[in-house]
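Q: Mind folding the following:
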Amino acid sequence: MTLFSFSSHELDFIDDDEFHEECGVVGIWTTQDAASLTALGLHALQHRGQEASGIVTYDGNQFHTHRGLGLVGEVFDDPRVIASLPGGMGIGHNRYATTGETQLRNVQPLYGDFEFGGFAVAHNGNLTNAQLLKQSLVRRGCLFQSSTDSEVFIHLIAISLYSNVIDRFIDAIKQVQGAYSLVALSKDMLIAARDPLGVRPLILGKLPYSQDENSWVVASETCALSSMGADFVRDIEPGEVIIIDHDGVRSIHPFADNTSSRFCIFEYVYFARPDSVIENKSVYMARKKIGAELAKESHVEADVVVPVPDSGVPAAIGYAEASNIPFELGIIRSHYIGRTFIEPTDQIRNLGVKLKHATNRAVISGKRVILIDDSIVRGTTSKKIVEMVRAAGATEVHLRIASPPTQHSCFYGIDTPAEEKLLAHTHSIDEMCKLIGADSLGFVSADGLYRALQEDKRNNQNPQYCDACFTGDYPIPLTDHDMQLVKSK
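A: The predicted structure follows:
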């Protein structure tokens, strides 16, 4: 028997039927121990990326950096690593690759030495014109050291003709298209910015216990603030650039009137941690309300409501409360998959989902079961889970999904399969139900999802969120993708 450890890519045989998180970013300004606080924040944001992690700090004289492949606890497990990152200012990044291979050269924050000094940047999101910009930058003599789209920011800042850091930074973000939440660090300031539509989350917090009253935190989600004892101040607005320096916090809106909110609706469905508050909404309560809407729209008589853990739990609670059907943990998830265990032979690969989920026969056998999950991607996992529940003695299995059918790929920072590999893109709901093997299949409607988020319904003329993965309504041009389509014809 061979025992070994492996990375998330080596787990593809288990989780290639899931949406993968994007990235998480943290920025710390003027504390005595920026590296430790940044690491705490990254721990809280681990759900947003598990492939790699990195921190850059500045101690008033020089920059320090440590980056590595793996989870935060693996990259920063040695106290000597944190000790090698002195300074009161720092930024950190958790990576899940949406562009570029999983190699150390792609791990962020990215760092460069400029004529104005050192500069580091960390990026959550995805640029839709990165390849076009890269071609232009390479022709101008820029040498790319990574294959990630985030490096475009470094080169655009480097070649900018503006004299100061802020003007160069703004010059760079005005040339890119796509979704981005950025944190950047120079020797004089911490910078944070969101794209003009605010697709990805970014919040501002304050450290109340620091001896320095001018101590601030920037992070992807409020859960990161909780981990370091910081107070939430506000969401950074779409198109806003925040500058934090020794004079405090100031705000710039370089995009004038070209901003509006098209926040990623899937953050509420799946990506954000349940205890986070985003755009003044509790993620946990939003998911419960989605479950309640799902019960109103596609109720079926049953004996128990069972979530597919962990992402289906809040919606299942909401469904159970709205339908007066008991909530039960009929599926138990192993949280230790991906550590050391048996070599994945062909037999183990065929068992796949059973390594990750186990049925709780005591609450399933002889029952009509409503299964609640957040989404269906390829459908292979859903099929295996339905089979597992039937094998545990369920008399009926009704699958309910707490999002509309995912028919389109995301180009804004979520790793999704090509459209032809999305089950909902190629099959009707009835066809999906038959392939998965459920007695019935239902999805929350787009209007139901919007109602759960305190909107009357989706405004087709002016949608309140980015919901392109459901509707195909892409709010930001897909420049690189469109160029590839033209080349392929």
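
Q: From now on I want contacts and neighbour counts done on CA atoms only, so please keep to that.
A: OK.

Q: Let me know the distance separating R48 from E21.
A: Distance from R48 to E21, counting by Cα to Cα, to the nearest Å: 5 Å.

Q: quick one: which of those two has more around it?
A: R48 (26 against 23; other Cα atoms under 10 Å).

Q: Going along the chain, name the helices of the stretch 251-400 of the chain.
A: For the stretch 251-400 of the chain, the helices defined by DSSP state H, counting those that start in this stretch occupy 266, 283-297, 313-323, 346-351, 361-364, 380-391.

Q: which stretch among the ones you listed comes nearest Y180?
A: Nearest to Y180, of all those, is helix 266, at 15.5 Å by Cα to Cα.

Q: Following the strand or helix carrying A192 in sequence, what is the next regular element?
A: Following DSSP states H and E, one finds A192 within strand 190-194. Downstream of strand 190-194, the first helix or strand assigned by DSSP H and E is strand 203-206.

Q: just checking, what packs against the helix or strand following that next one?
A: Later in the chain than strand 203-206, the nearest helix or strand by DSSP H and E is strand 216-219. Judged by 3 or more Cα pairs under 8 Å, 6 or more residues apart in numbering; DSSP states H and E, strand 216-219 is in contact with strand 23-29, strand 203-206.

Q: Could you also give me the structure for this second sequence? I'd like to compare it with the first:
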Amino acid sequence: MLTTHPFDDDKLREECGIFGVSGAEGAAALVALGLHALQHRGQEAAGITSWDGRAFHTHRAMGHVAGNFDRDDVIRALAGNTACGHVRYSTTGETSLRNVQPLYAELASGGFAVAHNGNISNAMRIRRDLIRSGSIFQSTSDTETIIHLVATSSYRTLIDKFIDALKQLEGAYSLICMTPEGMIACRDPLGIRPLVMGKLGDSVIFASETVALDVVGAEFLRSVEPGELVIVKGTEISSHRPFAPQAARPCIFEWVYFSRPDSIADEHSVYSVRKAIGAQLAIESPADADLVIPVPDSGTPAAIGYAQESGVPFELGIIRSHYVGRTFIQPGDKVRHLGVKLKHNANRALIKGRRVVLIDDSIVRGTTSLKIVQMMREAGAAEVHMRIASPPTRHSCFYGVDTPERSKLLAATHDLEAMRTYIQADSLAFVSIDGLYKALGSEGRPRVKPGFCDACFTGDYPTPLTDQDESGTPVDQFALLEERVG
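A: Sure, this is the predicted structure:
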């Protein structure tokens, strides 16, 4: 099988997206709409769980929201005025239906469903200890450890059991949970993964991004604060803060790439920040060129900012087809090479004889940049300069982003000149980490390092990495589980 998008193997995959509705008639239909808006955060699988006051109902499927949740019979079967949903890329656990969320279990207190965006960085250690004490796991997802910790907690009330479970976790998480008593939404103490809260009439909505609120016509109220639990029971909303206050460290890559440009993240317009990053990149690394060309679609806002700051014209030198999905063929090398042009193709008449500056959001393995530069040269570009709207990605992420191990990151093994040679560009430059922070303060609010989780650039991980070895490589989960006590 060949993915006709030629660059899928060289992008950081966007973790997951979650969406929950409490107190709305036809809640599952609203959740399906919200998940459509969050599809960019996870395109591997999707699921919705609803509660009708008597029973929980779940539908989970591999693939996109469209096709799985656009059917009336599926939505009708998800009865109730409370529901939560999830779109997934697998960052832990294999790709299979048993790992698709929301995960659901029957506890002593009743049904418990959970949708999780993030990664529990000590989940394998917790899992091993739970299995040794008799727990039986049904998935390989780190999310299931949360259910087991709640189930085995010695505290009396469900909320206290839930808080007890959270206090044993390391890493990043935004959670939407459903119980017969109501809905719980929470964010890890550092706020690494995003979660926002809105209202639609009398119903309460939680989502990974504000764009999902926009799609269902909900009003954005605020972000769920780092370390906060918001509990919704009928029309009652309460807030709990069981963790000691810490300086927040939200993922900086939300503004670089993950979030949709039309979202607002922590009071910052994602689109405006990306334009500001591009402008900062033009100040730091100008190029003597004729055209500024974005690598679509993620490089477009930064390219607009670069062009406006530099005065070099912005043009669509790479045209993307939005109507190509996957082709289930087994091509030879020649057909495979031609297949990459089904999704992106050079605007040859515009590029021939011109000096171009390509703007992209990041370089991971470098294969994307190499193919794009080759595409420009084949189209007749006189010079090809590459500018990247983030610092070099030198470290893996262990907080819910599917990144290669560090040895496969181009910037971890090559200096700038070696990277330029590898991608065959005439020049290569990245925005500096200081420039990135400056762009994030472009709306008048200064940003002080390390106000974000920027570990993929700096290696400054804000939490322990219990399940990783000394080099930062994830420990094989099955090797952990096969360890024997003395």
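
Q: before we move on, back to that, mind giving me CSV with the helices of the stretch 251-400 of the first structure and columns for mean neighbour count?
A: Output for these, formatted as CSV (neighbours: other Cα atoms under 10 Å):
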stretch, mean neighbour count
helix 266, 19
helix 283-297, 24
helix 313-323, 25
helix 346-351, 13
helix 361-364, 19
helix 380-391, 20
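
Q: With distance to L207 of the first structure added, can I get those in a markdown table?
A: Shown next, in a markdown table, are the helices of the stretch 251-400 of the first structure (distance: least, Cα to Cα, whole Å):
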| stretch | distance to L207 of the first structure |
| --- | --- |
| helix 266 | 29 |
| helix 283-297 | 23 |
| helix 313-323 | 30 |
| helix 346-351 | 47 |
| helix 361-364 | 46 |
| helix 380-391 | 42 |
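
Q: so how far is V313 of the first structure from the residue lying farthest from the centre of the first structure?
A: In the first structure, counting by Cα atoms, centre = their mean, G366 sits farthest out from the average C-alpha position, at 38.0 Å. For G366 of the first structure, the distance to V313 of the first structure (Cα to Cα) stands at 22 Å.

Q: now do G112 of the first structure
A: Distance from G112 of the first structure to V313 of the first structure, by Cα to Cα: 43 Å.

Q: Also A322 of the first structure?
A: Distance of A322 of the first structure to V313 of the first structure, computed by Cα to Cα: 14 Å.

Q: same deal with Q175 of the first structure?
A: 41 Å.

Q: Could you find the counterpart of H123 of the first structure in the second structure?
A: Aligning on TM-score structural alignment places H123 of the first structure opposite H116 in the second structure.

Q: can you check S282 of the first structure too?
A: Counting by TM-score structural alignment, S282 of the first structure lines up with S269 in the second structure.

Q: what's that match in contact with, if anything?
A: S269 of the second structure is in contact with P261, D262, S263, counting by Cα atoms under 8 Å, 6 or more residues apart in numbering.

Q: Now with 10 Å, please.
A: S269 of the second structure makes contacts with W255, R260, P261, D262, S263, L440, E443, as judged by Cα atoms under 10 Å, 6 or more residues apart in numbering.

Q: and what of T413 of the second structure?
A: T413 of the second structure makes contacts with R394, R406, S407, M419, as judged by Cα under 10 Å, 6+ apart.

Q: and the first one, helix, strand or coil?
A: Put plainly, it is R394 of the second structure. Taking DSSP: H, G, I helix; E, B strand; the rest coil as the rule, one finds R394 of the second structure in the coil state.

Q: Aligned counterpart of it in the first structure, please.
A: By TM-score structural alignment, R394 of the second structure lines up with Q407.

Q: That match - nearest residue in space that isn't next to it in sequence?
A: Nearest residue to Q407 of the first structure, sequence neighbours excluded (Cα to Cα, 6 or more residues apart in numbering): H425, at 4.2 Å.

Q: Please look at that neighbour and P405 and confirm they touch.
A: Yes - using Cα atoms under 10 Å as the test, H425 of the first structure is close enough to P405 to be in contact (8.2 Å).

Q: how many neighbours does S396 of the second structure have?
A: For S396 of the second structure, the count of nearby residues is 25 (other Cα under 10 Å).

Q: Then S163 of the first structure?
A: By other Cα under 10 Å, the residues close to S163 of the first structure number 10.

Q: residues in contact with the corresponding residue of the second structure for it?
A: In the second structure, the residue paired with S163 of the first structure is R156, using TM-score structural alignment. When contacts are counted by Cα under 10 Å, 6+ apart, R156 of the second structure touches S109.

Q: Could you check how far R156 of the second structure is from V150 of the second structure?
A: Per Cα to Cα, R156 of the second structure is found 11 Å from V150 of the second structure.

Q: How about G27 of the first structure, nearest residue that isn't a chain neighbour?
A: Once flanking residues are discounted, G27 of the first structure sits nearest to I91: 4.2 Å by Cα to Cα, 6+ apart.

Q: count of neighbours near that neighbour?
A: For I91 of the first structure, using other Cα under 10 Å, the count is 34.

Q: for G205 of the first structure, same thing?
A: G205 of the first structure is flanked by 23 other residues according to other Cα under 10 Å.

Q: I'd say it and V249 touch.
A: No - when contacts are counted by Cα under 10 Å, G205 of the first structure is not listed as touching V249 (11.2 Å).

Q: Name the residues contacting each of those two.
A: Common contacts of G205 of the first structure and V249 (Cα under 10 Å, 6+ apart): S215, W216.

Q: Where does the counterpart of L132 of the first structure in the second structure sit: helix, strand or coil?
A: Counting by TM-score structural alignment, L132 of the first structure lines up with R125 in the second structure. Under three-state DSSP, the three-state class of R125 of the second structure is helix.
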